[in-house]
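**Student:** How does the following fold in three dimensions:
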Amino acid sequence: MKAPAPKKINKLLEIHHDARVDPYYWMNDLKDPDVMAYLEAENAYCKYRLKHTDVLQETIFQEITGRIKQEDQSVPYLKNHYWYQTRYRTGAQQPQYWRWPDQNQDHEELLWDSEEAQAGHAYYHAGSGNVSPDNQKNVFGEDTKGRRIYTLRIKDLSVGKMLSDTIPNTSGYAVWSADSQSIYYAVKDDKLRPCTIKKHILGQPIEQDVVVYHEADETFVTFVQKSKSEDYLFIGSSSTVSDEYRYLKMQNPEEGWHLFLPRQRHLEYSLDHHRDHFFIRTNWEAVNFRLMRCPVERTSRTHWEEVLPHDPAGYLDDVEVFRDHLVTLSRAGASKEVCIFDLNTMDYFTVPFPEEARNVEFDRNPEFNAAKVRVQYTSLVTPPSVIDVRLDNGEQEILKVQEVVGGYEASNYQSERIWAQGKDGVSIPVSLVYRKDLWTPGRSPGLLYGYGSYGISIDPYFSIPRLSLLDRGFVYAIAHIRGGQELGRNWYEQGKLKAKRNTFEDFIACGQALIDRHYVCAEGLGAMGGSAGGLLVGAAMNMAPGLFSAVVAAVPFVDVVTTMLDDSIPLTTGEYDEWGNPQEPEYYKLMKSYSPYDNIETKPYPALLVTAGLHDSQVQYWEPAK
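**Tutor:** Alright, predicted model coming up:
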C-alpha cells in the first residue's frame, strides 16, 4: 500500500510583505468530502504500516489492562455532612459517583452512572458535579462530542429523577446559590471561550436566565467559583498575564457584586476567604508570587498586608486556607514541598517526603473546618498515594496506594534527577527512570517526553502503561524545559514569546545529555509530546533531525503561524501573550522560524507517528493532518 497522496491546491498566504504557500489549506473545510476521505486513507495506511506489530500491540495492551485494577474506588471525602466516592466496575469505561451520610454508609445513593449515560454516544465525558447546599440536588455537565462544550443537567436527589432544566453550551461546571434554588454557570461563545456568567433559577426557561457578567475582552476567559468557607461567590476573569475578580456575599446576594481589584496588565492574583479577610495569592512585586490579605470591606491594594513574603528561590504554586491553618504548595530546585502554617502564630513546618524527583498535589479539601489536609504523592517509581496530613503536627496517614495488579516492586527500578546544560549555559533538570537489571550504559533505548508551554510543569509521576516500556529495557525521561514552571516563574518567562526558541533548544540539550552520559544509545532515542508538546517535538526534529530515531506527536500544534493569524479559531485570541501576535511583524518572523509546518525540508527525518482528534477543540484536526 502506498502512502495517501492528497490533492494539492496552493493557497497563497501573504502578510508583512512575505508570502507562504499552503497546498493543504483546503483541509480546514470538513464539508469537503475529500477531507474525510483523506483522513480515512491515513488511518488505513497507518494500520497497514503497523500490521507487523499487531501481536506486540495486543501483548502490550493485555499487559497494561492486566495491571489495572478493574473494581476500584477513590478515597471518599467529606463535604457538608456527606461522604463522596467515585467507583469503577469491571469492564466499564466510565465511573459511577456515590455518596452516603456521615456516620451512616448503609444509606448509599447513586448520584450518577456515567457508564449508563454514555450508551449511544461515541464519546462521553461528565464534568464536575456539584451538590446543592441543601444536599437535595446535583448539577453536572455532559460532553458528547469531545469539544469541551458541556450541557448542564440537574438531578433531584430526593426522588432520584432528572429535572427538566437543561442548559447547553457551557464550560461544564456550576455553582449553587445559598438557597439551593439557582445556579451560576459560564457560557461559551462560538470560539469556545467561556465569556458570560449567567444565573439560572430552577424551573424557569433558560431564555430567562440573567446575564450576571459578560467578558468583552477576547483575550480573557471567565469562570465562577465559591470560597472554601462558602461565604462568598467569585467571578474570575483571566488572561495569560492578568486576573480580575468580583465577589458576592452568599447570604446577602441583594447587596450585589463588588469588583475586588480592576485588571492591570501583568498583575495576576487569585482569592479565597478567611473570616474577616480575603487571602490573595499574587505576583504583585513578587515574580514567584506571595500571599497577602485584606479586610473583606477594603480590597484596594493600599489595604493589602503581607502574609507570606516573596521567595526568589521558591515558586508559590498553590494555597489551601483552613479555619486555623494555611497550607502552601511550592517549588524549590525543581522539587515540590508542602508547608503548614498556624494562622494564629504563623509558626510552620515542612511536611517531609522521601524522593527528590517527586510530585505532590492537593487532593480534594472542601471542608473549611478540617483538621487534616489531603494530598496526592507520586514519583517515577512510586504509585500515586492519597495521604491525609494532620494540620497540627504533620502526622501522615496513607489512605490508599494505587494497586498494580500482579505485583510491583519499586526497588527493581531506578529514578534519577540529572541536569543538562542548555545552549546558553543554563542547567535544565531531567527526571528519568529505568529498570535496573535491564539497563546497559550506552546501549539502552530511551524515550524523552516534554511539554514546555503555558507555565505547565510536567512533574515526575508513576504510570502503569510505562512499565511495559521499562520492562523492555527502555529509559524514560522527562525534560523540565523552559516554558514550564519547574524552576519558578522566570523559568516560564524564559520559554515564551520572544524567548520561545529556548524551549526547543532545551529539549534538544536534554536529549543530547542522555546520549552523552550514556543513559541511552545514540541511535535509540525517541521523543514524545502532545498538543503544545507536539509543537515541541516537531520543532526539535526540524532543528536536530538526527537526534531522535522516532517521534510521537500527539494532536500536535504544528501550523503555528496560520493558526495564530486566524482569530476565528478557538483559543487564538487568548494566546497572544503566550506565543505573540503574528499581526506584528516581529512575532510573525519569530513564529515562522520555528513553526514545524513552515520548516519542513528535504532531509532525513525520524520515524514519525502523528495523531489527531476530529473534534479536538484545542488543536484542530487539520494541523496534524497537514
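**Student:** going forward, measure contacts and count neighbours with C-alpha atoms only.
**Tutor:** Will do.
**Student:** Spit out the contact partners of the residue positioned nearest the centre of the chain.
**Tutor:** Centroid check for the chain by Cα atoms, centre = their mean gives Ile456 as the closest residue, at 7.4 Å. Ile456 sits next to 483-485 when contact means Cα atoms under 8 Å, 6 or more residues apart in numbering.
**Student:** which SS class is it?
**Tutor:** The three-state assignment at Ile456 reads coil, by DSSP: H, G, I helix; E, B strand; the rest coil.
**Student:** Check Ala540 too.
**Tutor:** Using three-state DSSP, the structure places Ala540 in helix.
**Student:** Name the helix or strand for the nearest residue to Arg364 once chain neighbours are set aside, please.
**Tutor:** Counting by Cα to Cα, 6 or more residues apart in numbering, Arg374 is the residue found nearest to Arg364 once chain neighbours are left out, at 6.7 Å. Assessed by DSSP states H and E, Arg374 sits inside strand 372-379.
**Student:** Next, the second sequence, to be compared with the first:
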Amino acid sequence: SRSFLYTVLDDAHRPYKVYLHRLGEKQDADVLVHHEKDDAVYCAVSLSRSRRFIFIDLHAKTTSEVRYVPADRPEARPRLVARRRAGIEYGVDHAGDHFFVTHNERATNFKIVRAPLASPGRKHWRTVVAHRHDVLIEGVELFADHLVVHERQRGLPHISIRDHAGKAGFRIGFREQAYDVGPGRNPIFDTDKLRFTYTSLVTPASVYEYDMRSRRRVLLKRTPVLGGYQPSKYRTERIWAPGPGGEVPISLVYRRGTRRNGRNPLLLSGYGSYGLSRDPTFSSVRLSLIDRGVVFAIAHIRGGSELGRRWYEHGKFLRKKNTFVDFIACAEHLIRRRYTSPPHLAITGGSAGGLLMGAVLNMRPELFGVVLAAVPFVDILNTMLDPTLPLTVTEYDEWGNPADPRYYRYIKSYGPYENVRPQAYPKMLVTAGLNDPRVGFWEPAKWVARLRDVKTDDNELLLKTEMGSGHFGASGRYNMFKEIAFEYAYLLTRLGVEPGAPPDVR
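**Tutor:** Purely as a prediction, here's the structure:
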C-alpha cells in the first residue's frame, strides 16, 4: 500500500520499462526496475492470487521470461525464474511453498510443473500435470487447496480441478454441443468457491459459482436479453468439415424449423491467426440476423488453437495458406450439406480475419455471394517490410520477416493486395478506421482501389472509412450499434432478405 509498479510505452506503443513509484514522492524519484531492450518483447506486471509475489512478465509472441519480487518488498532486486529461450513460453503463479509454472518446453500443448520458492529454475521443475497430445492447457488458477486448469480438447474448452499434486482431478460438465467457458473473477485465494463464465450461441453470458468440494454449481447472474428472448426457439450445433489437414469444426446457430434446402442466407465468420480460438459466444444483436432467417456459422480454422497448439502452428509462417484452404473447405461443406448455396453465402472477418477474406476471395471468388471485410490486414507484405510501424517487429513471430527471401516469396504468394487479378468478385463492403494504429487506413483503401481497377464484374464494392474510429470501431455504445446496424442492413439487403422487422416482432 506504500508503492506500486507500472510500465511505460516506447514510440511503437510497446511497454518496455517497469518503474517503482512510492506514494508521496515525485515521479522523478521513481526507480527503474527493468528496461527491456528487445523490440519484440513486451513488459507486464501482475500480482499472484496469494498476494505474496509480484511478477514481471516479459513476453514476445512465442518467447517469455518471468522475474519476481516479494509483494511486501517491491524495492527488492527482481529474481529470475528461468532465462528466456527462443520459442519457449511459460507463466508463473504461487501457492504454498512452490511456484507453479505452465510451459511448452518439449510440451507442445503445455504442461504444469512446480518448483521450490528458493530455487525455481528449470532443473528443479517437477511435473504436476503432464503434457497431453490431445489436450491444450490454456490457463491455470491457483487456490490455497485447489489447482484449476483451463484446457481445450476437440475444439471445446473445459475446466479441470485437481489438488496441488495434480491428482484427484475431475472436469465440470456442460451439455451443449458448442459453447465457451472461462474464468470469472476469483480474487480470493483461500476458498473452495470458483466462479466461471459460461455462454454459447444461444445461452447469454452466465456467471456460476462452483463449490470445488461438493461439486455443486449455482447460477449467480445471466445477462438479460430484452424483447422476450426464448432460447428454445434456436438451435446450436457443432459439425465437422473434411479438410486437407483433417476435419475442421464449425459452430452453427439458427432458428428451429430452418430447413436445409440450399437457399438459406448464411453468414460464415472466420479469423485463424495468433492462436486465438474463435469461440461460440452469445450476441443479442446477432438475433436480428437469425430472426430474419440467417444461419450464423463460425469456422474454427488452422491458425487458431481450437484443436491444440499444432492447429495454430500449422496456420502460421510458411503454412499460413492452410488457414485459407480450411475456410474454403468449411464453405464447401456448408454448401454440400445444403445449409446454403454460393449466392446466399456471406463471409466476414476483421483485422487478420480481413486478410483471410482477401485471400479466399482471390482463391475462390465464385464461392461467395457477399463479403464484409472489417479493417482488413490486406497489405501484409508492405507492412511487414516497414519495421517503424507499430507491431511490425513483434509480428515477425506470426508471419515471418520478409527480409528473409523465403518469407518474402511466401507472403507475396498469398498477400491479398498482390494477388488481386482479373476475375469476377462478389459484392463487398470494406471498412477502415482513420485512427487505426494496427491496420493503417491506407491498407483497405489501396486494396479497394486495386480491386476496382482490376476486377471484371459490375458488383458493388464499397469502402466505408470511419473518420473518428480506431481498430475496434467507433467509441460509445450507441455509435457501435449504429455501425452494426449499417453492416447488418448491407448484409441482409445484398442477401435478398425481405426488408422489415423479423416475423416474431412485426
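**Student:** circling back to that earlier point, so where is the strand holding Arg374 of the first structure in the second structure?
**Tutor:** Following TM-score structural alignment, the aligned partner range for strand 372-379 of the first structure in the second structure is 193-200.
**Student:** And the contacts of the matching stretch?
**Tutor:** When contacts are defined by Cα under 8 Å, 6+ apart, stretch 193-200 of the second structure is touched by residues 176, 178-186, 205-212, 280-282.
**Student:** Repeat that for stretch 321-334 of the second structure.
**Tutor:** Identification of contacts with stretch 321-334 of the second structure by Cα under 8 Å, 6+ apart yields 241-245, 248, 250, 268, 270, 272, 299, 301-303, 314-315, 340-341, 356, 359-360, 364, 367, 414.
**Student:** from the chain's centre, how far out does that stretch sit?
**Tutor:** 19 Å (Cα atoms, centre = their mean, to the nearest Å).
**Student:** which residue in the second structure lines up with Phe322 of the first structure?
**Tutor:** By TM-score structural alignment, Phe322 of the first structure lines up with Phe143.
**Student:** and the residue in the second structure that Ser227 of the first structure lines up against, how far is that from Ala60 of the second structure?
**Tutor:** The alignment partner of Ser227 of the first structure in the second structure, by TM-score structural alignment, is Ser48. Separation of Ser48 of the second structure from Ala60 of the second structure (Cα to Cα, to the nearest Å) stands at 21 Å.
**Student:** So what does the residue nearest to the centre of the first structure match up with in the second structure?
**Tutor:** Match for Ile456 of the first structure (TM-score structural alignment): Leu276.
**Student:** just the strands in the stretch 251-400 of the first structure please.
**Tutor:** Counting by DSSP state E, counting those that start in this stretch, the stretch 251-400 of the first structure has strands at residues 258-261, 269-274, 277-282, 290-295, 305-308, 314-321, 325-332, 335-342, 348-351, 358-362, 372-379, 385-390, 396-401.
**Student:** circling back: just the buried residues out of the contacts of stretch 193-200 of the second structure, in PyMOL syntax.
**Tutor:** Buried residues within these, by 16 or more other Cα atoms under 10 Å, are selected in PyMOL with:
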select buried, resi 178+179+180+181+182+183+186+205+206+207+208+209+210+212+280+281+282
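**Student:** and the lengthiest helix in the second structure, which stretch of the first structure?
**Tutor:** When the second structure is parsed with DSSP state H, its longest helix is helix 477-494. Against the first structure, there is no aligned range for helix 477-494 of the second structure (TM-score structural alignment).
**Student:** in that helix, what counts as buried?
**Tutor:** 487-488, 490-492, 494.
**Student:** Give me the buried positions along the one helix or strand Ala331 of the second structure maps to.
**Tutor:** Ala331 of the second structure is part of helix 321-336, with elements assigned from DSSP H and E. Neighbour counts over helix 321-336 of the second structure (16+ other Cα under 10 Å) mark 321-335 as buried.
**Student:** between those, which is nearest Phe99 of the second structure?
**Tutor:** The nearest member of the buried residues of helix 321-336 of the second structure to Phe99 of the second structure, counting by Cα to Cα, is Thr323 at 37.0 Å.
**Student:** Could you check which residue of the first structure pairs with the closest one?
**Tutor:** Using TM-score structural alignment, the equivalent of Thr323 of the second structure in the first structure is Thr503.
**Student:** same thing with Lys427 of the second structure?
**Tutor:** When the first structure is aligned by TM-score structural alignment, Lys427 of the second structure is paired with Ala607.
**Student:** List the contacts of its match.
**Tutor:** Contacts of Ala607 of the first structure (Cα under 8 Å, 6+ apart): 549-551.
**Student:** sec struct for Arg263 of the second structure, please.
**Tutor:** coil.
**Student:** and Thr340 of the second structure, how far is that from Trp447 of the second structure?
**Tutor:** Thr340 of the second structure is 28 Å from Trp447 of the second structure, by Cα to Cα.
**Student:** Settle it for me: which of the two has more neighbours?
**Tutor:** Looking at Thr340 of the second structure and Trp447 with other Cα atoms under 10 Å, you find the greater number of neighbours at Thr340, namely 26 against 22.
**Student:** right, and the more buried one touches Asn261 too?
**Tutor:** Yes: judged on Cα atoms under 8 Å, Thr340 of the second structure makes contact with Asn261 at a distance of 7.2 Å.
**Student:** quick check, nearest of the contacts of Ala607 of the first structure to Ser164 of the first structure?
**Tutor:** Distance to Ser164 of the first structure across the contacts of Ala607 of the first structure (Cα to Cα) is lowest for Val551, with 48.6 Å.
**Student:** And the counterpart of the closest one in the second structure, which helix or strand is it part of?
**Tutor:** By TM-score structural alignment, Val551 of the first structure lines up with Val371 in the second structure. Secondary structure assigned from DSSP H and E places Val371 of the second structure in strand 370-374.
**Student:** Could you name the helices and strands sitting against that strand?
**Tutor:** In terms of contacts (3 or more Cα pairs under 8 Å, 6 or more residues apart in numbering; DSSP states H and E), strand 370-374 of the second structure is packed against strand 345-350, helix 352-363, strand 427-433, helix 477-494.
**Student:** who's in contact with the following helix or strand past the third one?
**Tutor:** Moving toward the C-terminus from strand 427-433 of the second structure, the first helix or strand encountered (DSSP H and E) is helix 442-454. Among residues not part of helix 442-454 of the second structure, those counted as contacts by Cα under 8 Å, 6+ apart are 375-379, 416-417, 420-423, 430-432, 461, 463.
**Student:** same thing but at 7 Å, please
**Tutor:** Helix 442-454 of the second structure is contacted from outside by 375-379, 417, 420-422, 430, 432, using Cα atoms under 7 Å, 6 or more residues apart in numbering.
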